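S.K.: let me see the structure of the following:
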Amino acid sequence: MPSLTRAEATERAAAITVTDYAVDLDITAPGDTFRSRTVLTFSAEPGGSTFVEWEPASLISATLNGTPLEPSASAGERLTLTGLAAANELVVEAEMRYSNTGEGLHRFVDPADDRVYLYAHMFLDGARRIFPCFDQPDLKAPFTLAVTAPEGWLVAANGERAGAASGGRWEFAQTKPLATYFVSLIAGPYHAVTDEHDGIPLALYCRQALAEHLDGQADELFTVTKQCLDRYHELFEVRYPFGHYGQAFVPEFNFGAMENPGIVVFRDEFIYRSAVTDGQREQRAMVVAHEMAHQWFGDLVTMAWWDDLWLNESFAEYLGTRITAEATRFTETWTTFAMQRKAWGMRADQRPSTHPVAPADVDDTALALLNFDGISYAKGAAVLRQLVAYVGDKAFLAGLNEHFAAHAYGNATLADLLAAVSRASGRDLGAWADVWLRREQVNTLRAEVERTGDGRYAQVTLVQTAPDEHPVLRPHKLCLGLYDRGADGAVALRRMIEVDVDPETDGARTVIAELAGEPVADLLLVNDGDLAYAKIRLDPESAAAVPAVLPLLDDSLARAVLWSGMLDAVTDGERPVAELVTLVLAALPVEREVVIVEDVLRMTRALVDRYPTPESRPAALEMLAQACDRLVAAAEPGSSRQLAGVRGLIGSSVDTARLQGWLDGENVPDGVAVDADLRWLILQRLVVLGAAGPERIEAELARDRSAQGEQAAARCRAALPDPEAKARAWEFVISDPDASNRILEATAQGFWQPEQLALVEPYAERYFADMPGMLARRTGMSGERLAVTAYPSVVVAERTRELAAELLGRGDLSAILRRVVTDGDDDVRRALHARG
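M.R.: Predicted coordinates for the structure are as follows:
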């Protein structure tokens, strides 16, 4: 399928106006296809020509204004339309193919009960797999959907149901104008739970195999949904604009969720079947709030082209974090943002593939996928926090409400939004937007301290630096926190100072005059409150005090800033992994915030797998296991902290007898339930260590015949330390076009194990030889995720970098694979640097 270029989209938008889509689907036939009939009406200049995107399995008929179209009109998966009238009607009937990639109309057979489930996912350009369309975000139109489904199925869609379903026939009311990539539906024997709030019908959907779990979690989900709706209605003058609010939890979804109006779709791992931590429940609440923010940012007002993807994602990321903290019981979401989301954005921003939050040029739809990353999400959200601090919250919200009023059900650009906020605040945002939105990379803020002989600050200076290849200094609004240890050992905040870093007046050095003569603090915390988007480095004395001070800080956000700074410094090779695992051993067992525990363990484990040499890795892993052991012992039985510690211990332990005992129910810590998900985690670790084989995997799968069980079994099979098992797994990942996206991804996740380097090292060569062919067969988000997951990041060797350079030297490399290899190579470069 040729990717739609910006030039083509601009020309088409100037030539036509879309009036309406009427889509009628018949999903009753057996096999791998379904029937689609579309009536598309649009206006145009008489005598002109255009085209629609589509990807049929076979054409049944196509007419334009009653005249049959010649088969030759369909070339390159575009349907050419010539001799247009002022008002036009295109009628197309075709057989379309179900998907197994999480794109188009995805078909899933549940291994738990053999029931069939469908869901539609159109992002970025998947609508063509279901109906012919003008597939670009600025050609919005109302949609009317009808579906003929097997008896007993449930169908839900963007529009509200138009009357009762009869004989498998489901008809839906016309929607408000939507971009094509928001059109969606679910169909199958879905289980539904319904409610209502403030006049808005609410619904939750899931597979029958998860019905019991959804019923047990529906109150929590509805409570979060209602709280978020109320808060958005307090902030925004436009009420939720799309009638009903359904939330469907579907299998094998590629994203966390997708904001389709009226039928938001989530991956169904968010319906928990085993014990989870409060951190995971907070994450689910934040995703609910994020997708709800999109109902205004993205759905009501849609970007005109993909260069303004950030207008969707940065705002949803910022508001999702903010609204969850303001409206739900999860009040520490900015701590999560600091540890998890902002760190994701900063890692992406430092890679060779970095790009501006709002890039000037996105030449085609395929390239837009490359911006669907931590920069467009998390960096953009962090920048918005700076914007709110810069103009004030009242002006910020006034600008947003003006923006909604001016562009409701239409499209808008960065310039439109900035103009609205500028008018509301009275501040020209042009220069601010240039350095924050149009320029890439991240600055570093470092404290430089001079002391007097009597223990006071002579001068404190914040020094801002930028990478040589991106020499841009930015304004920052942040706080400095002065923390002291008291006689009782407690650590308390003595003073917090607000600082404006303005390179136009101060250059690279901002002197903090208020601190002159102030007694030196035990910890001078730069960016206390985590308002700034910047890499933070403490002065040497404060850095040396961190191991003693960190466990005693009451403020979880202050602790997150310190942990993030240490993890970032190790990632940059400025501090050794040994220092990190020593800090983890000292401070993590007493950490109170489970999100910090989970993210520190996740990031530390990733660094331990790659940064130490193979000879020094076992010692680092043992210290990580000791930290988890202490955490489990210190945590309250049944608590989230205990569960996080147990998971971390399973992943880092080499004590196979202990792990086997847990699997058999022996000597399990009080409060820990060895449920289905924990059993698979234990079994995978035993497989990696060579203490369990194929028979145990198949026995566990027989015990857990579910979608999650099948994925876990695939992960375990790929982790077997056996040459034949590795060969089978690799061929499956590279060559099987019929396998589901999620099973392939699980296989790739299990394949690369640092304990099995001698076995997997030869597959580094295979990756660079085989991946171009895999991505020719499996495109889009599914292909990108598989390419990322299968990257040989644990093979930390110069030869891996040489192979990457050879592949990157090819002129025919796809943009997706070029991005994946560029980023993967940078990770290996960093690991080699750390080892050196």
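
S.K.: CA only for contacts and neighbour counts going forward, please
M.R.: OK.

S.K.: give the contact list for residue 759.
M.R.: 721-723 (Cα atoms under 8 Å, 6 or more residues apart in numbering).

S.K.: what's the closest of those to residue 533?
M.R.: residue 721 (42.6 Å; Cα to Cα).

S.K.: one more, so I can put them side by side:
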Amino acid sequence: MDTLERYAPNENLRRDEAAWRAQNIDWHFAEIQLDVSNATDSSASGYSSITTLNFSSKRAETFIDFIHESVDEVLVNGTAVDLDSAVLDARIYLDNLRTDVPNTVKITGTALYSRSGEGLHRFVDPQDGQTYLYTQFEPSEARRVFACFEQPDLKTSYRFTLTGPAAWHLASNQPIVDEVLHDNGTKTVACAPTPPISSYITAVLAGPYHVVRGEHIQKLEDGEELSIEMAATCRASLAKHFDGEEIIKLTSQGLDYYHLLFDYPYPWGKYDSAFVPEYNLGAMENPGLVTFTERYVFTSQATEAQHEQRANTLMHEMAHMWFGDLVTMKWWDDLWLKESFADYIGTLANDEATDFTTAWTTFAARRKAWAYVADQMPTTHPIVADIPDLLAADQNFDGITYAKGASVLKQLAAFVGADAFRDAARAYFRKHAYSNTSLDDFLEALETASGRDMGAWAEAWLKTSGVPKLHVQYDTDEAGTITAASLIQSGTDPVTGEKIARPHVLSVGAYQLADGKLSRSDSARVELAGESAALDFLVGSKVPDLVLPNDGDETYALIEFDQVSRATLLAHLSGLTDSLPRATCWASLWDAVRSATLDAQSYVQAILDHAHTVTDAGVFGVLTDQLITSISKYAAPELRAELRTRAAGVLTGWLTEFESGSDQQTTTARTLARLARAGVAGQVIDAFLGEQPNQYQVTVDEQLLWASYIALAAAGRLDEAAEARMHEAAKAKPTSVALNAVRTALAARPDAQVKETAFDTVLMARDEQGELSNDALSATALGFTMGSAALLAPFEQRYWAAVLPVFETMGMEFATRVIEGLFPGHQDLDGAVEQNQALAASTNWLERHEGAPTALKRILLEERAELERSLKAQAYSRTRG
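M.R.: You can find the predicted model right below:
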């Protein structure tokens, strides 16, 4: 790009535009003044936003990003510019800039409050009517709040000044250094300037938040002490449920660990952890003010798996304080550089710095499963992705960028050694602190620390796509003794069509079955450099009952079990007591179901036979989720009723088998509520709702109560009396959980007019009360999809007619929720797979709309692929039924 282009719409910043601006701009500082004192007025659509930017420019022209309600004034070096010529859509174009000395640009305008979780989100607590604000900016939503250069490689120092109600908690990335109370009941706080950071990790928090405070004292190597003020916040109505002291404790444990690991002091002054409502993500790594979904404030009984996941998220975000915040990628192509690192190191920290002991097992069962799904989509991409614009960046927060990348970094640590990996990270932070980097900078640090050439490794792992599959091949003599054995790597890169040939360092284990137990009889460390590697340790022995490649889950690969091993696992998985290899086996069997090489009913039976012996709460939760999905999506339609009845019977037995109040019982009860949506386990649901004696010794907490009402509605059993009781329960305790559950339940009723109303509500993102929030929209869509394929079929034609208008008129978050939420993905196979009407319609739409936005096509390609996968699995299930 040689010259500045002016066009609209222009929210979708291109990579070449960002590169052009980075070449010409040196941003010195930004001062942001936000006045949200009108936030409690529901009629106020926006708030005052005043930004002062100081920057040097090599050219007389540039553009500033600002998605606004209005722009009232733009001053360039004290002179007002013509707004009609300068302001065009989401950009403010400037010319006549000084090129010899820095420029000062002051932009006064009004920014919009958000309901989508993008920008400055406004939430009114249904319990007490209090108003809460928070920001979410990644990848490019800071421009919804203040004017800026919205790209990661234009870092600067930000100073925030915030005005709001005097009783409110106001916060940003840095500590408050001044506070002024006003006669009108408001106050203004000034925050210290930040070190150089990217716009997407600035943050603001405002509202009557409940605050728990603490302090972390870190002794540095030179003997000095580093004091880090900590805070944990949540809505006031959630204070009684909030274990803020536990958050402070975990934060302190993490800071201790990372200081030792990275040998670089925490650089951001304070450390706040804010738990906020209607959050689109799990968390966001804003330095000094990390935001988390308030689903991590447990209003119902929380299992060990939920606590572990929260700790893992906390450690993930803390890793970003160094990898992502201190050192940041130049552009979103290298998004993986921070997310993969944080996913890997965060799990490592959760395992080594906290009291949780199954972090890597949960990673193998849940995170890697996410990666395997994403990497088998038609939209798969290399870990180092090609990101031409912001829309592509927004969609690249996927299982490949996070979980595959983390799995590959775990393999990298095995490849170069843990000490070399640690030393490379330390050198990388010291050399590139407060700057921006690319992949080459990280590889250079690795080569220096390990002495190994990282070029070939990077080409094989980071710049290719697809899941490698590993299987063991062996020959035997007449006596059944192994005479030769090899570990074989197979797979095809779906992007290039080339064979997958990645280097692996992993362990291969041999297991023998005795007295119902599978015990490791032998193991070997193997370096697989290409298609095969000899397994000499197996030669001379009898064929093991189970041969498990990737026994320690060191690498990223799926296992294709030989016939003996698969039969052993399906019959004796409960005999495999070592948690990590057991999780690896479950994950590969699950992929076989999704790949239509193992029938869903066999997998369901394996879960019913063996899952109750799994003591890892995270894995047990994954298996019960897979139980529901296997029956509802992957089993042949004619088999589902019997499978549901069988599953309901077994799980009902588990309720009394498991200890009352245990994680397993809690998870089982919640799973039964999901099963009951199809009409089974009615007596159990009635017991949960108090309509029958609760003989199961199950505590009915908020989550189980509302799951039960949703089940009642979806099963067609929400009569007038039950509906009245549901509304009364929501009125008695009008939490956001309750109100969204009511939305889901009402939309779940198996009635054509109900579905019509729900469909229209989601499609328009509004109901009779006005615009929906992000969570309310998704809650309604969830209820709509709870219906038979026949009941929902009449809406498919309307869906395809609405897809493009929805994407073109809604923001990215809402558009994605609508298009994914209403997609006709749950289908009953009738005839050949390719004859399915919904599958054919999705294919036809994509063929007829080749020029549609890439981001939209990606959503539909992935939804179509998952639909096709489910239909093929149903077809395979039918042949084995």
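
S.K.: where does the TM-score land?
M.R.: Superposed pair, TM-score by TM-score structural alignment, normalised by the length of structure 1: 0.97. Supporting alignment: 826 aligned residues with a Cα RMSD of 1.5 Å.

S.K.: if I look at the residue nearest the centre of structure 1, how far off is residue 265 of structure 1?
M.R.: Computing the C-alpha centroid of structure 1 and ranking residues by Cα atoms, centre = their mean puts residue 256 first, at 6.1 Å. Per Cα to Cα, to the nearest Å, residue 256 of structure 1 is found 9 Å from residue 265 of structure 1.

S.K.: show me what residue 373 of structure 1 aligns to in structure 2.
M.R.: Counting by TM-score structural alignment, residue 373 of structure 1 corresponds to residue 398 in structure 2.

S.K.: residue contacts, its match?
M.R.: The neighbours of residue 398 of structure 2, taking Cα under 8 Å, 6+ apart as the test, are residue 374.

S.K.: residue 93 is in contact with residue 86 of structure 2, correct?
M.R.: Yes. Assessed by Cα atoms under 8 Å, residue 86 of structure 2 is found in contact with residue 93 at 4.8 Å.

S.K.: and residue 287 of structure 1, how many neighbours does it have?
M.R.: Residues near residue 287 of structure 1, counting by other Cα atoms under 10 Å, number 22.

S.K.: wait, residue 686 of structure 2
M.R.: Residues lying near residue 686 of structure 2 (other Cα under 10 Å) number 16.

S.K.: ignoring the adjacent residues along the chain, who's closest to it?
M.R.: residue 692 (5.6 Å; Cα to Cα, 6 or more residues apart in numbering).

S.K.: go on, residue 57 of structure 1?
M.R.: In this structure, residue 57 of structure 1 finds its nearest non-sequential neighbour in residue 96, 4.9 Å apart by Cα to Cα, 6+ apart.

S.K.: would you write a PyMOL line that selects the buried entries of the contacts of residue 759 of structure 1?
M.R.: Buried subset of these, written as a PyMOL selection, criterion 16 or more other Cα atoms under 10 Å:
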select buried, resi 721
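
S.K.: thought residue 34 of structure 1 was touching residue 27?
M.R.: Yes. Applying Cα under 8 Å, one finds residue 34 of structure 1 in contact with residue 27, separated by 5.1 Å.

S.K.: overlap in contacts of these two?
M.R.: With Cα under 8 Å, 6+ apart, residue 34 of structure 1 and residue 27 have no common neighbours.

S.K.: what about the aligned partner of residue 163 of structure 1 in structure 2, which helix or strand?
M.R.: When structure 2 is aligned by TM-score structural alignment, residue 163 of structure 1 is paired with residue 178. Taking DSSP states H and E as the criterion, residue 178 of structure 2 maps to strand 176-181.

S.K.: so what secondary structure elements neighbour whichever helix in structure 1 runs longest?
M.R.: Scanning structure 1 for the helix with the most residues, using DSSP state H, yields helix 211-235. Packing partners of helix 211-235 of structure 1 (3 or more Cα pairs under 8 Å, 6 or more residues apart in numbering; DSSP states H and E): strand 191-197, strand 200-206, helix 278-294, helix 309-327.

S.K.: buried stuff in the first one?
M.R.: Of the residues in strand 191-197 of structure 1, those with enough neighbours to count as buried (16+ other Cα under 10 Å) are 191-193.
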